[in-house]
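1. Sequence and predicted structure are below.
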Amino acid sequence: MAKIKPVLPSLREKKRYLVFEIVSKEPIKDFSAISKAVWKALLDLSGVLGASKAGIWLLSDKFNKSKQKGLIKVNHKNADLLKAALCTIKQINGIDVIVRSVGLSGILKKAERFV
């Protein structure tokens, strides 16, 4: 049986890690609601094709519930699109929120400094 060769590093999709912060009167503990709001905002702004090209991954294990900060992995060409989509989020679970982007990094460890 033939073994599949790994993709060369120069051919891999380049990624960035975006740190976001949720500003609200009440803390939001449900990460799935945050995930749904981010996906809805991205789909409304760029459509299905743009959202698939952005290739976002919401990292649930990196979400800090006390500071209300989290990490999103995104394609390096679509980081600005994701920032714009985060700005359009006004409510999560009926709670008025403001979603700010805190920082952008190409390395996960550096991005974790912002969280």
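-> Done, it's in. If you're wondering where the values come from, they're calculated on a predicted model, not measured in any experiment.

2. Please count neighbours and contacts with C-alpha atoms only from this point.
-> Fine.

3. any chance you could map the strands in this structure?
-> Per DSSP state E, the chain has strands spanning 15-24, 57-64, 69-75, 91-92, 95-105. These are given in chain order.

4. Of the ones you listed, give the one that comes closest to K5.
-> The closest approach between K5 and any of those, judged by CA to CA, belongs to strand 15-24 at 21.2 Å.

5. any idea of the angle that closest one forms with strand 57-64?
-> Taking axes from the mean of the first three to the mean of the last three CA atoms, to 10 degrees, strand 15-24 and strand 57-64 form an angle of 50 degrees between their directions.

6. Put this next to the first one:
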Amino acid sequence: MKPLKPSLREKKRYLLVEGKTEDIEKAILEGIGVLGMSKIGLSFIKSNKNSVIKDKKSTIVSINRDSVNFVRASFAIWPEKINVKKISGSIKGLEK
């Protein structure tokens, strides 16, 4: 099987999100719905339990490039506080 051309690959953005992993998933599901959640291609990359703020986790989330605004809007309407600290095109850019 031939590899995909770069123009056909799914372009991802990585978000450094401060909040509980369960809340992140619930906020996106509530804000966008099941169909929207399948379109954004949500995947959790890393979870840091030792965050600067107590009882908060820093998580790296991978989503499609086109759906960044929808995800941020879902976090804004969620009652629990979920902060997007940084957005990058690579994981290495978030770890700096």
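-> Received the coordinates, thanks. All of these numbers come straight from a predicted model, not from anything done at the bench.

7. quick one: TM-score?
-> TM-score of the superposed chains, computed with TM-score structural alignment, normalised by the length of structure 2, equals 0.82; 91 aligned residues with a CA RMSD of 1.5 Å.

8. returning to that earlier point: of all the strands of structure 1, which lies closest to I34 of structure 1?
-> Between I34 of structure 1 and the strands of structure 1, the shortest separation by CA to CA is 6.6 Å, and it involves strand 91-92.

9. Mind giving me the packing neighbours of that closest one?
-> Here strand 91-92 of structure 1 touches helix 31-54, going by 3 or more CA pairs under 8 Å, 6 or more residues apart in numbering; DSSP states H and E.

10. Chain neighbours aside, what residue packs nearest to the residue positioned nearest the centre of structure 2?
-> The centroid of structure 2 falls nearest to V61 when counting by CA atoms, centre = their mean (3.3 Å). Ranked by CA to CA, 6 or more residues apart in numbering and with sequence neighbours excluded, the top spatial neighbour of V61 of structure 2 is F44, at 4.6 Å.

11. residues touching the aligned partner of the one you found in structure 1, list them.
-> Aligned against structure 1 by TM-score structural alignment, F44 of structure 2 finds its counterpart in L58. Under the criterion of CA atoms under 8 Å, 6 or more residues apart in numbering, the contact partners of L58 of structure 1 comprise 35, 71-73.

12. I'd like to know which of the strands of structure 1 lies nearest to I4 of structure 1.
-> I4 of structure 1 sits nearest to strand 15-24 of all the strands of structure 1, at 23.0 Å, using CA to CA.
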